[in-house]
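Asks: sequence-free structure coming up:
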């Protein structure tokens, strides 16, 4: 195959030289520059590679196959010789393979299985700007390997639209940029008609572009559903002219994908309806017009299912620019955008790590043995904690977040931990084959057209499809994909059993329980449509649910609502199976809780399955060992105001909070409401030892508990720096009042004092090592405020004469000297007769 000249060709020697001098590189190259297919072969003879393999990561299976196929054709070889690929459930590699194109999850498995990456000299992360979770994790693991085991390993991050400066800074790597090969593209926004859906708008744009412009059309749509609807519209109202309609998405067979990626044999114009797999890494010849819906399906955490699902979202501006650039690869082109020109897009795509389920990541980190990895964007702490909670429920992690033997087996399967737990649960071949069916069903789009909340109906449709009698109201292509995926799972698990022809609904539920132990649900004793879930929440059935009357269910999909969740997809589960398989989750014991009506603790003997109460009866005397925790829970519910605060203790707390703001170097703890409520177990629970009532806690005990948050030396500093009282010139000590402002910040402390007590004092008193002036409330002899100031000197100089004139006649028994600077300060009235 004759290789065309690619724009990146002049840069290839510099790429080789850079990697000879530095083990990491950031390479920016626009679409069409040739980075995907030209860089790996150019590195094969580099001395630093030493004859080892190059592994290049591609975010999509279509791109991985296409890139491997193109490089193999360049070398005049079949795929699987010196260039091969590995993707999920498919690979073409051999002992001779030097360049291996893999999808992102494959690298994670390679690293976990062989952290030294034996025989591999370079890792190339293509299209890194897409920021898939697997790519972020792969890069973090690779950096760890490079730092500790393989300093000779080369790492290259490549992208067309990338914040290269930030990534180069993170990697401490050189940054090279290649020119692209692009012709001008005229961009226009194709207006929608009133209340027009996206697919009819796309059909009109296609018809207009076919009539107005030459060349092939590439139409970006969010997913297969939108592609199918647009196909149907074009079939019902075909645009004039001779053209071929094709589709491109990740679920096509290799042959179907290859057909789209090759020029039309008969020279006809082509209209390609594609997902964002066509946005990068694959080249469609002859495209002169791009029609962009402005949308894509991207992973988002779906709390309904517990998995990351593909949601339709607006693309980023970088993606819009890259899509438009596809029209300028062979000649000047045109791009029509199906969103208003006024709509503003986010500049860059958000990384998946910030918005998807992290249970797989948490399991990978546990398997690696460390979570002290360097991520370009660290995983959110809350999402990571929730992921670890789930993994403990699945018995993949122990209480210390260390991976268990079962967790290692789950990790080796390379799928979502929920599915892995289910696939490993059965021990006979027939149930393993059924678990493979369920895994394929859970990962796939719904094959049923009418709404149904029964998982069993979906499996029955699959079984009927296999028997050649699929129900009419099903998607046959979806069932075919599910059947193929189930077959791959059976092969992966070395299960030689045929899928069962029939299965009881309880068989499905018993397996699903291992994937969703937190969503096992028991029917409410008073309301048969409501269920209590093992995680403690409540859920309800559809009004026309086919699951009505089942005493136990396991939900594979929920829709969370304000009150009860809605059971969208579930299967019945057998209680006897639960008691056998989840014996440790059934517990009976005394529980103590706060009774708000009695304002006292109550004790009950409770049998539970996790958060589900199976039975309850009064237990009589409150167990003192459980009482302290129950009282802490009562305070968490009622708030800190339920505790016996004295004025002096409240002020001490405020003094600490104010000093924390004025003198942060002291390192005083946060004693705000939120911080105290979050740490009740640490500081308050010991004070409730031996108590069974909330009002049994005395104020001195509360004071000691609260002050235990501050060590003894710091307590002395609080007394010195934020005193409760201060001596004034009259010889008396007056109280300082502390407070917080509306925003929670420290307000200026207040000293309220009769102004006669300050005669002779020039400067406003200060606290906190002189950093904070007191706000003086200067009072009349009757205790009423006459002036509020932090400038006492200015008060004597400017305001005192006026105050003296006004007050002298009103309070004749008190001194009102003309010269307050030299008058004697006093807290008393003038002596009788003075």
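Replies: Yes, it's here. All values derive from a computational prediction rather than experimental measurement.

Asks: rest of the way, CA atoms for contacts and neighbours
Replies: OK.

Asks: hmm, who's touching stretch 84-98?
Replies: Stretch 84-98 has contacts (C-alpha atoms under 8 Å, 6 or more residues apart in numbering) with 44, 52-54, 61, 64-65, 68-69, 72, 79-83, 99-103, 106, 488.

Asks: these in helices, which ones?
Replies: Among the contacts of stretch 84-98, the ones falling in helices (DSSP state H) are 61, 64, 65, 68, 69, 72, 106, 488.

Asks: which residues does the second one contact?
Replies: Right, residue 64. So residue 64 contacts 57, 58, 85, 87, 101, 102, 103 (C-alpha under 8 Å, 6+ apart).

Asks: how does it look with 6 Å?
Replies: 58, 101 (C-alpha atoms under 6 Å, 6 or more residues apart in numbering).

Asks: next one for the comparison:
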């Protein structure tokens, strides 16, 4: 095959020179520049590569196959020779492969299995702007390998739309940019009609484009479901006569994908309905018009299922620009955007690491043994902590160390929940059933909505539809296409687990739940003893069945999907399980414990002997003689339930809290040495500061003010207490010679959630400040007092933080009004030089 010219060609020598001198590089090139297919071959003969392999990470399977096929064809070879690819459930590489295109977690597995990356000389991260979690993790691992083990390893980060300056600074790498190959594209907005469905909106735009513009049409839709609906809408109209309608998404057979990526052999016009797989990495010949829905399906953490689900979201402006550019590859083009021109998009796509579930990442970090990897965007601490808690329940972590089971789970390349379930069964039929359940949980729901609008909450109905499909029957409430995909996915899992046949069609009633519980140990649930629709979960939460639930009456269930609601969560999908199986598989989670607890109903301590499964109370009996050493724990629980207001606060203690909090805010340099006395911090640390003070006490009201004060101040050394007194004194000497009280306050509703300090207040009679030119200040002069100036009778006259301005401007009016009302008190014309006093004038003066 003769090699076509690409815009990236003129930059290739500089890329080779840069990598010869520096081990990292950021490469920016717009779609069509050729970076995906031209950079890897250009590096094959580089001296620093020394005959080793180049591995390129692609974010999507379609793009990985297409890139490998194009590079192989350029060399006149078949895929699997010099150029190959590896994706989930598919491997086209050989001993001769030197350019290997990989997807998803394949790169992570390569690095985890061989941290030295023996035989690999370069790692290329293509389309990094998509910011998939696997790419962020792969880059973090690669940087760690490069720093510790392989200084000679080259790392190239490539992107079409990227904040290259920020990334180059993060990597300490040179940055090169290539021109693209494009023609002008006219962008217009194609308005929707009132309450118009997406597929009909897209159909009208496509029909307009076919009638108005030459060339092929590329329509971007969020997913396979919307593509199918649009295809059906086009088939019912005029578009199918004018052009061939093709689909492009990751679930298509390889042959149909390849057809879309090649020009039509007969020169027919084409309409391609594509997901954002067509946004980058693949080139569609002949496209002159782009129809952009402005939508994409992207991973978002779904607390209902415990997984990252694909949600329909608005694309970023960078993606919109990239999509429009697809219309300008071969000639001037047109892009029709199906959202209002007034709608503003986010500039760049958000990194997945910020909004997806992180159990897989946490397991990879545990396997790597170093949680201090450098990420372009660090994983959120809360999400990472929740992920580690789940891994403990799954048996993948012991404390923070990965277990042998955890390492086996990693080899399966799926979510840790599913990996734990796939590895749990010992019996062949259950292993086959686990493969079916993994496919069911990962895929879209095969059941159609019922006539009432909802779907069954029984996972068993979905499996039964799959079993019927295998015997040649498709039930009326099931989707054939969904069942075909499910069956194929289950076969792939059986192949991975070396299971020869699908599970038997006549499963016992609890079979599905008995396997599923290993994926959702936190969502094992027991029926409430007084409400058959309500269930208590192993993680301590509660959930309710729908009124028409297929699961009504089941004593134990395991929930694969639930929806958060105001009080109890709602069970969306679940299966019954056998308590005997639960006791056999998780005997260590059944416990018996004597507990002393706070009983809010009687506002006192109660002692009980509880039998539990995790946090599900199976049985509770009262104890006559509780252990006195446990009282303090129960009283601390009481404060957690009742709040800090249940403690015997005095005005002096409240003021001390406010003073400490104010000093923390006013003096940032002292913040690390002073305790956080906010409500949230005190409640979170009750065991540390309050529990010792409750030792030996049997009632909450036995704690007196003195003991509470000592407990509250226990973490503050004497020298620091004196420092607080100096910076935020309780009293101040005014010019009259007397001490007056300063009041401190804290606004609990501050914008930062921690609250903000209120201005400290000094209430003082005006005559006591004569001769004082400026407002008194505290906190080493940083904070002026708010002066509440009082009349001789103690009534407010003025509030000010600028005493000098008060004397100059306001005092004359105050004097005129007050002189007649309080004639026995001094009202000098010159308050600057008058003597301050707290007394009235002597009689006769």
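Replies: Noted; the coordinates are in hand. Keep in mind that what you see is a predicted model, and the values were worked out from it rather than measured.

Asks: could I have the buried ones of the ones in helices among the contacts of stretch 84-98 of the first structure as PyMOL selection syntax?
Replies: The buried residues among these can be selected in PyMOL (16 or more other C-alpha atoms under 10 Å) with this line:
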select buried, resi 61+64+65+68+69+72+106+488
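
Asks: can you tell me the closest non-neighbouring residue to the alignment partner in the first structure of residue 730 of the second structure?
Replies: If you follow residue 730 of the second structure across to the first structure using TM-score structural alignment, you land on residue 724. Nearest residue to residue 724 of the first structure, sequence neighbours excluded (C-alpha to C-alpha, 6 or more residues apart in numbering): residue 736, at 5.4 Å.

Asks: am I right that the one you found is in contact with residue 751?
Replies: Yes. With contact defined as C-alpha atoms under 6 Å, residue 736 of the first structure and residue 751 form a contacting pair (4.9 Å).

Asks: so what's residue 514 of the first structure closest to, chain neighbours aside?
Replies: Using C-alpha to C-alpha, 6+ apart and skipping the chain neighbours, the partner closest in space to residue 514 of the first structure is residue 422 (5.0 Å).

Asks: just to revisit the earlier point, just the element for the residue nearest to residue 724 of the first structure, please.
Replies: Using DSSP states H and E, residue 736 of the first structure sits within strand 733-737.

Asks: which residues in the second structure does that strand match up with?
Replies: Using TM-score structural alignment, strand 733-737 of the first structure pairs with 739-743 in the second structure.

Asks: average distance between the matching stretch and the first structure?
Replies: When the first structure is superposed, stretch 739-743 of the second structure averages 2.2 Å from its matched positions, counting by mean C-alpha distance after the TM-score superposition for the first structure.

Asks: buried stuff in that stretch?
Replies: Quick answer for stretch 739-743 of the second structure (16+ other C-alpha under 10 Å): 742, 743.

Asks: what does stretch 547-566 of the first structure give?
Replies: Within stretch 547-566 of the first structure, the residues that count as buried by 16+ other C-alpha under 10 Å are 547, 550-560, 564-566.

Asks: and residue 709 of the first structure, what's its match in the second structure?
Replies: Aligned partner of residue 709 of the first structure by TM-score structural alignment: residue 715.

Asks: three-state assignment of its match?
Replies: Secondary structure, DSSP: H, G, I helix; E, B strand; the rest coil: residue 715 of the second structure is coil.

Asks: quickly find the element holding the residue nearest to it when sequence neighbours are not counted.
Replies: Spatial nearest neighbour of residue 715 of the second structure, chain neighbours left out: residue 675 (7.0 Å); criterion: C-alpha to C-alpha, 6+ apart. Under DSSP H and E, no helix or strand contains residue 675 of the second structure.

Asks: just tell me what residue 675 of the second structure corresponds to in the first structure.
Replies: Checking with TM-score structural alignment, residue 675 of the second structure has residue 669 as its match.

Asks: can you pull out the helices in the stretch 501-650 of the second structure?
Replies: For the stretch 501-650 of the second structure, helices defined by DSSP state H, counting those that start in this stretch occupy the ranges 511-516, 579-585, 631-642.

Asks: quick check: the first one compared with the first structure, mean distance?
Replies: Meaning helix 511-516 of the second structure. Helix 511-516 of the second structure differs from its equivalent in the first structure by a mean of 0.7 Å after superposition (mean C-alpha distance after the TM-score superposition for the first structure).
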